[in-house]
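>>> Need a 3D model of the sequence below.
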Amino acid sequence: MNTYDSLLATVSAQSGETREVFDPATGELIAEAPVNDVATLEAAIDKAEATQPSWAALSDEERIAYLHKAADAIEAAAEPLAELLSREQGKPLNGPNARFEVGGCVAWTRAAADTPLPVEVIVDDESGYAEMHYRPLGVVGAISPWNWPMMISIWQIAPSLRMGNTVVIKPAETTTLSVLALVAVMNEVLPEGVLNIVPGPGSTVGDALTRSPKISKIMFTGSTPVGKRIIEASAPNVTRLTLELGGNDAGIVLPDVDPAAIAEDLFWGAFINTGQTCAALKRLYVHDSVYDAVVSELAKVAAAVPMGVGLEEQNVLGPLQNRPQFDIVDRLVESAKASGARVVLGGDPDREAAGNFYPTTLVADIDPQQDLVLEEQFGPALPIIRYTDVDEAVRLANALEVGLGASVWSADRDAARKVAARLEAGTVWINSHGGLHPMIPFGGAKQSGYGREFGVMGLKSVAEPQVISG
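Have a look, this model is predicted:
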């Protein structure tokens, strides 16, 4: 049975090049993480390539059974996995955080296993017969981020394995231990060589993974600039890509809302994972007639939500995962202050503290062209913009080059849907923001990437469609 100490011992580096891992809430040294090189990556790719034919030769039912065993193994190790995630990433155990994330790993693995994907009959009439099959691609290269390191890794791993591919995954450099532990638990029940992990720098290991001619598909979640580099690096091999890139999600609050009724959902849409979520609400446009009331009710909710060390059970907001991200949020809020925007709550971090805590921050009466609005802050700071005409709010929401998610808030669902249809985003939520479902496709528009994950579309995205005609 896995414990926190046994898992940490399994994934900590004992020799070779290492990197110190510090708890972002306390500054405490957790362990040494391994740092692999390109030669290690190439060996892992070769192993995955050699294993893939035998994995693909299994029946769909056999691969489904393996995924259920992997889900069971994650569930059995849920508490030590959550503790390690909390210590390394910073997110609290409770709330929509570490325990929630490990539970999501279990749920998404089972969903990927159980989603039916039958042969599709395309034509069956006097003109002929044709059917669509979905074949394995080969080796999938997965590159996961630091904000939801375990769950997003599962979003890449589980469908790939279900469809008969093998996987080589490179975790983010600052959340290496979490993903190493997740993979170690899964590999207790998976055949050797099916799931491989190689931690290392993006500039060397990540770059080599995207350039390898032996990789048939790259799945990446991260920033748009890195996504563009992956497109360039993989182009000579015509590698298939699924890219979930940066977002700066807009929410539009229509004038018919009850501010008190929507305040808590607005808060969690923006501040889940302390704002460190690609599809979090990052700029909120509120009609003038309800603006002051929405700001007031949102501030009441925000002020009551405890932030602190993740292992302390009462906390549901934690630190920023790394200091560079803290500095980005700090810079953007200071820029907003200097522009004359009104800080309703927060905005006063202790920059000398050991942990990367940035207080929950609401910024009102801010110019829509201010940096805090235009740049993705990826932290616990929400700009709230006043508008008087919904056409102008839609124009501002669509003005940026990204379009991952968006939301519309209204007591009239039909009116909200009409506004939602005008927004340029991969997903538009009504009266909520950021909720995901394992059967509902998810992905971005514009420079927030391309390809879809989850459900039937997610399985098809890691497979090669093949028509058999005649």
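
>>> From now on I want contacts and neighbour counts done on CA atoms only, so please keep to that.
Fine.

>>> which residues in the stretch 351-470 of the chain form strands?
Using DSSP state E, counting those that start in this stretch, the strands of the stretch 351-470 of the chain run over 361-364, 381-387, 402-403, 405-409, 427-430, 445-446, 449-450, 463-469.

>>> Please name whichever of those is nearest to Pro324.
Closest to Pro324 of the strands of the stretch 351-470 of the chain, according to C-alpha to C-alpha: strand 381-387, at 15.4 Å.

>>> Please give the centre-to-centre distance between that closest one and its chain.
Relative to its parent chain, strand 381-387 has a centroid offset of 24 Å by C-alpha atoms, centre = their mean, to the nearest Å.

>>> Repeat that for stretch 5-16.
In terms of C-alpha atoms, centre = their mean, the centre of stretch 5-16 is set 26 Å apart from its chain centre.

>>> For that stretch, which outside residues touch it?
Contact partners of stretch 5-16, identified using C-alpha atoms under 8 Å, 6 or more residues apart in numbering, comprise Ala31, Glu32, Ala33, Pro34, Val35, Pro80, Leu81, Leu84, Leu177, Leu180, Ala181, Ala184.

>>> Please generate a structure for the following sequence too, so the two can be compared:
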Amino acid sequence: MSDPTADLTTAAPEDDLLRRIQATGDGGREVVDAATRTPIGYAPVQTPDELEQAIARARAAQPGWEERGHAERSRLLNAAADAIDAHAEALARLLSREQGKPLNGPNARFEVGACSAWLRTAAATPLEPEIVVDDGTTRAELTYRAIGVVGAIGPWNWPLMITIWQIAAALRMGNTAIVKPSEYTTLSVLALVSVLNDVLPADVLIAVAGDREIGERLAAHPSIGKIMFTGSTRTGRKIVESSAENLARLTLELGGNDAGIVLPSADPKAIAQDLFWGAFINTGQTCAALKRLYVHDSLHDEVVAALAEVAAAMPMGNGLDERSVLGPLQNRAQFEIVSRLVDDAKANGGRVVTGGSPATQLGELFYPITLVTDVTDGVALVDEEQFGPALPIVRYSDVDDAVRSANRLDVGLGASVWGDRDEARRVATRIQAGTVWINSHGGVHPMIPFGGVKGSGYGLEFGVEGLKSVAVPHIVNG
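Next up, the predicted model:
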């Protein structure tokens, strides 16, 4: 683990972004550094009236934005990606401070880079008219048009990247967008939107920061044609209820409890690094992270030992420390969930291989990488989404049993199978999840559709399917 007393008082390029976006102390909510718990600044807390004004402005701007056409909108999205790249270090540092993820590894700088990459891909992805029937008598052509105003309600774990996932396709298709950031990572998202608005026309993209009421009103507003939401299944259900008033279209990327199955044909040392990052990217705070691992008896001890060896080599500490690749839990509520689930596993016979108690020497919300064995289905750490740096490792002896275990919960965002590729593919077809990765876990690509099943939500993002999801089909038949 890295030195918590390291000197982190170098120049702060994010200060310019903070000056653009933050409220005064009297008019805002104090935001603290996730690692040090010291103040960063003040996030504005906007009112329902301000939301109404923002929606009216976005609605008025939408026809003109759509009329610019795909080529011009794509040009502007590429220019917006250039603006992100120009502010990349400032955005990464602010993200690291507010969210907690380190600058290095698959973390803050990686996330900012993904933002510009996703914008560029959305701009470049073709969506051609489709001739669905042309039989000499009937000719039917399918095209896609903008919905109108899209509401984007984002999470705190990957706040910048997921905001871009929500708005890139929406803007490309001619919609305007209202972004409602998480209360936990408001400043980072406001900074991103500010940078994008250096390039985009006025009122095409508007951020409204506030509490839960703002999200509820956004989801229920009659002028909102589509809601993009990433977050918990419980909140997702509330969004569905709110959206019933306006029949808004929905894309819901909800909670997951992704299973991984290690087959007898796997090589423990060869897969250990990818297993580790599949579970512990962003210190485990990822919807599609590997959250329960089923390992065949013949390899169990070797896999556990290999994962423990990788974990021991991964430094945890303040995100601005260039040596860190693992950070704190972002908020107290999530820290308490992880602590409770690990303690419950220990009380139910779980054996802690690494970690197992808070890393108080690093700071208030640090919890070390924790591997727990000798647990089974039914233990809370296996059955509940921990969303943090604790991984239960469950023995199995029959692949059919492992598949049943993977499918037994009402979630299905992602899963993975590890071992001989052909065998793993056969097993993957039996798993109930939106994406099943082979010999990796959690990787996303801007051209590969992504979405969940069961309690993990519905709708697809990315690629051509992502463009269609933020548009309405239009058929000319005759």
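
>>> Report the TM-score for the pair.
Overlay of the two chains. TM-score (TM-score structural alignment, normalised by the length of structure 1): 0.98; 467 aligned residues with a C-alpha RMSD of 1.1 Å.

>>> sorry, back to before: now intersect the contacts of stretch 5-16 of structure 1 with the strands, please.
Ala31, Glu32, Ala33, Pro34 (DSSP state E).

>>> Same list as before, the strands of the stretch 351-470 of structure 1 that is, but in TSV and with distance to Gln156 of structure 1 and mean neighbour count included.
Compiled in TSV, the strands of the stretch 351-470 of structure 1 are given as follows (distance: least, C-alpha to C-alpha, whole Å; neighbours: other C-alpha atoms under 10 Å):
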stretch	distance to Gln156 of structure 1	mean neighbour count
strand 361-364	33	22
strand 381-387	29	24
strand 402-403	21	26
strand 405-409	20	28
strand 427-430	19	22
strand 445-446	19	18
strand 449-450	14	22
strand 463-469	13	15
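
>>> quick one: terminal-to-terminal distance for stretch 97-104 of structure 2?
End-to-end distance for stretch 97-104 of structure 2: 13 Å, by C-alpha to C-alpha, to the nearest Å.

>>> against structure 1, where does it fall?
Aligning stretch 97-104 of structure 2 against structure 1 (TM-score structural alignment) gives residues 87-94.

>>> got it, and stretch 260-277 of structure 2?
On structure 1, the counterpart of stretch 260-277 of structure 2 by TM-score structural alignment is residues 251-268.

>>> residue in structure 2 matching Ala397 of structure 1?
Checking TM-score structural alignment: Ala397 of structure 1 goes with Ala406.

>>> Without its sequence neighbours, what residue ends up closest to its match?
Using C-alpha to C-alpha, 6 or more residues apart in numbering and skipping residues adjacent in sequence, the residue nearest Ala406 of structure 2 is Ala259, 5.5 Å away.

>>> so who does that neighbour touch?
Counted by C-alpha under 8 Å, 6+ apart, Ala259 of structure 2 has contacts Leu290, Lys291, Arg292, Leu293, Tyr294, Ala406, Gly414, Ala415, Ser416.

>>> One more: Glu120 of structure 1?
By C-alpha under 8 Å, 6+ apart, the contact list for Glu120 of structure 1 reads Glu131, Met132, His133.

>>> got it, and Val394 of structure 1?
Val394 of structure 1 makes contact with Ile252, Val419, Arg422, Leu423 under the criterion C-alpha under 8 Å, 6+ apart.

>>> pretty sure Glu461 of structure 2 is in contact with Ser469, am I right?
Yes. With contacts counted by C-alpha atoms under 8 Å, Glu461 of structure 2 reaches Ser469, the gap being 7.2 Å.

>>> Which of the residues in the match of stretch 260-277 of structure 2 are classified as buried?
Neighbour counts using 16 or more other C-alpha atoms under 10 Å place 251-255, 257-259, 262-264, 266-268 of stretch 251-268 of structure 1 among the buried residues.

>>> Farthest pair within those residues?
Pro255 and Trp268 (20.7 Å).

>>> Strands of the stretch 201-350 of structure 1, start to end?
217-221, 240-244, 249-253, 281-287, 342-345.

>>> Over to the stretch 1-150 of structure 1?
Under DSSP E, counting those that start in this stretch, the stretch 1-150 of structure 1 gives strands at 18-22, 29-34, 120-125, 128-136, 139-143.

>>> Brilliant, that's me finished.
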